[in-house]
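Return a 3D structure for these sequence lines:
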Amino acid sequence: MPQPWKKSLLVNNSFVVAAAIMFGFSRKARSCEMIMLGRLLMGVNAGVSMNIQPMYLGESAPKELRGAVAMTSAIFTALGIVTGQVVGLSEFLGSRQVWPWLLASCLVPGVLQLTTLPLLPESPRYLLIDCGDTDACLAAMKRLRGTGDVTGELEELEKERAACQGHHAQSPWELLQNPTLRRQVTSLVVLGSAMELCGNDSVYAYASSVFREAGVPEEKIQYTIIGTGSCELLTAFISCVVIERVGRRVLLMTGYCLMTCWGSIFTAALCLQSFFPWMPYLAMSCIFAFILSFGIGPAGVTGILATELFDQKARPAAYTICGVLMWTMLFLIGLVFPFIMEGLSHLVYVPFVCVCICGAIYTGLFLPETKGKTFLEISKELQRLNLPRQTGRPRWTGPEVIQSTKV
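Okay, here's the model as predicted:
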């Protein structure tokens, strides 16, 4: 039986505490190895948290608010980026004297989670479907909903439990081999890769040089960069508000289409900046617009896909695949981006624009809309799309040959 999500998050925060201690005492110990080990522990914590948190939130939320609740992970990720940019200013913890405190500041959210998580109930779906504990599931739903009338939602969970009866928790390898989950796995791989390869992380790395080219004074660049994280935070919040109205597909397609537009203009501005004095300002504007577009859809919606496209028995394996894939892509793009920038020069964003185009096309053609649907309804629709021959619909096999001459 898998570990409960809340317990997993609690155990995961022990890595944050250990990393913060190493960061805090690394300077006094004169040990760079403590910093490296602390970074490793923080990486483990981030990888586990970014998979379990949206899964826990998505399973605990009602279907009418599932997307908005799961999107809060993207909001707090963007908030973490902005907070790191602010506390990293030279006026706060970004100086030579106090940089260990900057690294050790990760202790604050870690301790906050350790003290508040025990007050929250476990995922109702986990309690009912994985543990078979109806009473605990009912108590958890009443605590989460703040009302005693959860009969309708409990009936939906019972139907989902019946559909999962006789199925075991799948491993990542079984998930990849399962033909009934082919579309879900493909969507997870394509859109998860697109989110990491779309160029948003590279924009953050490229921002300083563009701001410098636009004439921003060197000592002011650190303040300008705060605007990049603020853009992602703003659009993540807006997407959280509108996701249950416009749907997941619309947000994803809109985000990738806008990123294609701004990435293309950004490339043109870089190529023409030596001919027109105002081109660096256009390039700087494109950076903010690109990050705003990323926050509209890919930043948050991609993380919801593994929750909504897979059932209770396949969901943990799906998040394992998604997490490994996305962090591998992020690692690779960090390694090869300097070489791409050196080789393509001003055309550095052409590959990223191509990825955005592919992401928009795939979303429009192959990703089903999951807004307002129960997990069971989503599973049935995806099963119909995966196995059209077994849905009972008549299949066209070609023109009928008339062998009789009777009129």
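
okay, CA-based contacts and neighbour counts for the rest of this
OK.

ok, residue 94 touching residue 100?
No: the pair residue 94 / residue 100 is not scored as a contact, 9.4 Å apart, by C-alpha atoms under 8 Å.

When these two are compared, which one has more neighbours?
Comparing residue 94 with residue 100 by other C-alpha atoms under 10 Å, the one with more neighbours is residue 100, at 22 against 19.

Help me confirm that that one comes into contact with residue 26.
Yes: Residue 100 is within contact range of residue 26, at 7.3 Å (criterion: C-alpha under 8 Å).

check contacts around the residue most central in space within the chain.
Centroid-nearest residue in the chain, with C-alpha atoms, centre = their mean: residue 303, separated by 3.1 Å. The contact partners of residue 303, taken as C-alpha atoms under 8 Å, 6 or more residues apart in numbering, are 54, 71.

Where does it sit, in terms of helix or strand?
Assessed by DSSP states H and E, residue 303 sits inside helix 298-309.

Going by neighbour count, which residues in that helix are buried?
Buried residues in helix 298-309, defined by neighbour count with 16 or more other C-alpha atoms under 10 Å: 298, 299, 300, 301, 302, 303, 304, 305, 306, 307, 308, 309.

Identify, from those, the entry nearest to residue 372.
residue 308 (10.8 Å; C-alpha to C-alpha).

pretty sure the closest one contacts residue 375?
Yes: using C-alpha under 8 Å, residue 308 is in contact with residue 375, at 6.4 Å.

Next secondary structure element downstream of the helix holding residue 303?
For helix 298-309, the succeeding helix or strand toward the C-terminus, using DSSP H and E, is helix 315-344.

sec struct for residue 89, please.
coil (DSSP: H, G, I helix; E, B strand; the rest coil).

one more to put side by side:
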Amino acid sequence: PLRVSPQIPLASDTDQPLQGSSRTLALMVTSAAIGGTLQYGYNLAIMNAPTIFIQNFVNETFRERWDIQLQDYQVTLVWTVIVSIFSLGGLSGSLIAGPMTIRFGRKKCLLLNNIFLMAGAVLALSSRAAKSFEMIIISRVLVGINAGISMNVQPMYFGESAPKHLRGAVSLSSAVFTAFGVVLGQVIGLREILGSEPCWQYLLASNAIPGLIQLLTLPWFPESPRYLLIDRGDKEACVKALRQLRGCEVQSSELDEILQEQAETKGMRASRPWELFTDRSVRWQLLSVMIISSAMQLCGNDSIYFYASYVFKEAGISDEAIQYVTIGTGTCEFTACIMCNLLIEQKGRKFLLMGGYVLMTCWAVVFTIALSFEHKISWMPYLSMTCIFTYILSFGMGPAGVTGILPTEIFNQAARPAAYMIAGSMMWLNLFITGMIFPFLVSELSQFCFVPFGAVCLLAALYVGLFLPETKGKTLSVITSEFHKLNFKAQEKQCSSATQAQYQLGEVCHSTLVVVFLGKEFKKINTKLI
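The predicted model follows:
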């Protein structure tokens, strides 16, 4: 039963429009994202600077413990485990994010998520003193769990808290903060700051600072209004949260929309991930989320960061200057995400998503040509360097941001946590696969290593163009009805065929009755004449 307060004022749609302030919403977004998706980008970037220092630490640890001098490939193997285990931690985090959001709510889940982060930071900070590279591995697992949870919960929290006309822009801010985290990690990782040999353990533990900021600020902001009303049945708390986030009285149309979604999911418990695979009513929604989440990692954008140093070196940039030029790659994605944030409510999700993948396909082709002729034509390395920046810009303009908001917009409240679990699992699993196979692609395919990524981008663009409906400014009911045509297309064809057959049968029967009637009439006339 709903707990309704009789003193709750609502603004009717016919009332004079209320001039609310979005300052509280903006501060809430900043607080949640600083300790949320910013951590994903930050923890990806900070591992580049201390690579050689951690490898030396691993080698020294083996020599002191067991008097073993590791070969280069063995050191590289341990380093690969340290880097890649972050993805497996993220996969684990995405799997537990759904149950946590159902049990604790969106905001409290983000706050509890900092337990993993703080524990990982403590292990990383003390690993050098303890002379244990295993502590670094465990730290990366815990930080990965933190990133996996935040990458799922934060877009859900934003999408459920933002008004309809700002839903895309607010949800897309998750990608903006991810890109900002990459830039911040690249800057903090400079040798002049924390990227030096004496400070690498402090660099790995520096992710605790954004988490601490979130712990101090996020408790001041409300829980997701949709969670409060639909999951907890507390209408009074929902209205209070809406009033705080909007900075004005609650519009009755917005509350009616949430009540409609509550009525549609009334009596439904939260779906399990495996139940979505057997539910025909969400078949194409689930397929869309899985394909687009997988394409986000299989497109090779994260791999291009690792390839950037090689290309910059081939272009004649000195080793000392490469770390500064590399910051430009993160800045490109950050700038593109901001542009996407400004355009998403004007151009729509489908346009940006498909356009981003089409451009990435084109740049992958140009990049392959440039790599093929880099030793024959003097200016080709500069074209390769340009392709790196344009590829990242195209990724930031669409796939980087739009992918994360889709589960919020195409799934109802009961299925949304499970949908995010599946989407997050596909993203982290494919990130791990891409990170593991990319060195082999480079060695086996050489200059053609980006052909598979270009093919993925092309297929993703075709799928988005053919099957994904536009969700900009639409309610969940409208979006669901559009997917309904795809989910039950065969049944609709059968119904249409049956209806047509019944119509034709009716026409035949009608014609037969007319002929019989006319025959009887002619027989009567003929009898009278005789």
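
what's the TM between chain one and chain two?
Taking TM-score structural alignment, normalised by the length of structure 1 as the basis, the two superposed chains have a TM-score of 0.96; 407 aligned residues with a C-alpha RMSD of 1.8 Å.

thinking again about what came up before, what stretch of structure 2 does the helix holding residue 303 of structure 1 fall on?
Per TM-score structural alignment, the counterpart of helix 298-309 of structure 1 in structure 2 is residues 399-410.

returning to that earlier point: give me the distance between the helix holding residue 303 of structure 1 and the centre of its chain.
On the basis of C-alpha atoms, centre = their mean, to the nearest Å, helix 298-309 of structure 1 sits 6 Å off its chain's mean C-alpha point.

go on, stretch 29-48 of structure 1?
Distance, centroid of stretch 29-48 of structure 1 to centroid of chain: 23 Å (C-alpha atoms, centre = their mean).

neighbouring contacts of that stretch?
Here stretch 29-48 of structure 1 makes contact (C-alpha under 8 Å, 6+ apart) with 9, 12-13, 15-16, 18-20, 22-23, 26, 323, 327.

just stretch 135-154 of structure 1 next, same as before
Contacts of stretch 135-154 of structure 1 (C-alpha under 8 Å, 6+ apart): 60, 62, 121, 122, 123, 124, 125, 127, 128.

Could you do stretch 486-504 of structure 2 as well?
Outside stretch 486-504 of structure 2, the residues touching it (C-alpha under 8 Å, 6+ apart) are 280, 281, 282, 283, 284, 485.

go on, stretch 190-208 of structure 2?
With contact meaning C-alpha under 8 Å, 6+ apart, stretch 190-208 of structure 2 is reached by 39, 42-43, 46-47, 49-50, 53-54, 117-118, 120-122, 124-128, 187-189, 323-324.

Mind checking which of these are in helices?
Taking DSSP state H, the ones among the contacts of stretch 190-208 of structure 2 that sit in helices are 39, 42-43, 53-54, 117-118, 120-122, 124-128, 187-188, 323-324.

List only those of the residues you listed flagged as buried.
39, 42-43, 53-54, 117-118, 120-122, 124-128, 187-188, 323.

What about residue 135 of structure 2, how many residues nearby?
Applying other C-alpha under 10 Å, we find 19 other residues in the vicinity of residue 135 of structure 2.

Would you agree it falls within a strand?
No: Residue 135 of structure 2 sits outside any strand when classified using three-state DSSP, being helix.

What span of structure 1 is stretch 190-207 of structure 2 aligned with?
Under TM-score structural alignment, the match for stretch 190-207 of structure 2 is residues 89-106.

Going by neighbour count, list what's buried in that stretch.
Of the residues in stretch 89-106 of structure 1, those buried (16+ other C-alpha under 10 Å) are 93, 94, 99, 100, 101, 102, 103, 104, 105, 106.

Among those, which one lies nearest to residue 212 of structure 1?
Residue 212 of structure 1 has its nearest neighbour among the buried residues of stretch 89-106 of structure 1 in residue 94, at 19.9 Å by C-alpha to C-alpha.

in what helix or strand does that closest one lie?
Here residue 94 of structure 1 sits in a region with no helix or strand, counting by DSSP H and E.

Can you tell me how far it is from residue 101 of structure 1?
According to C-alpha to C-alpha, to the nearest Å, residue 94 of structure 1 stands 9 Å off from residue 101 of structure 1.
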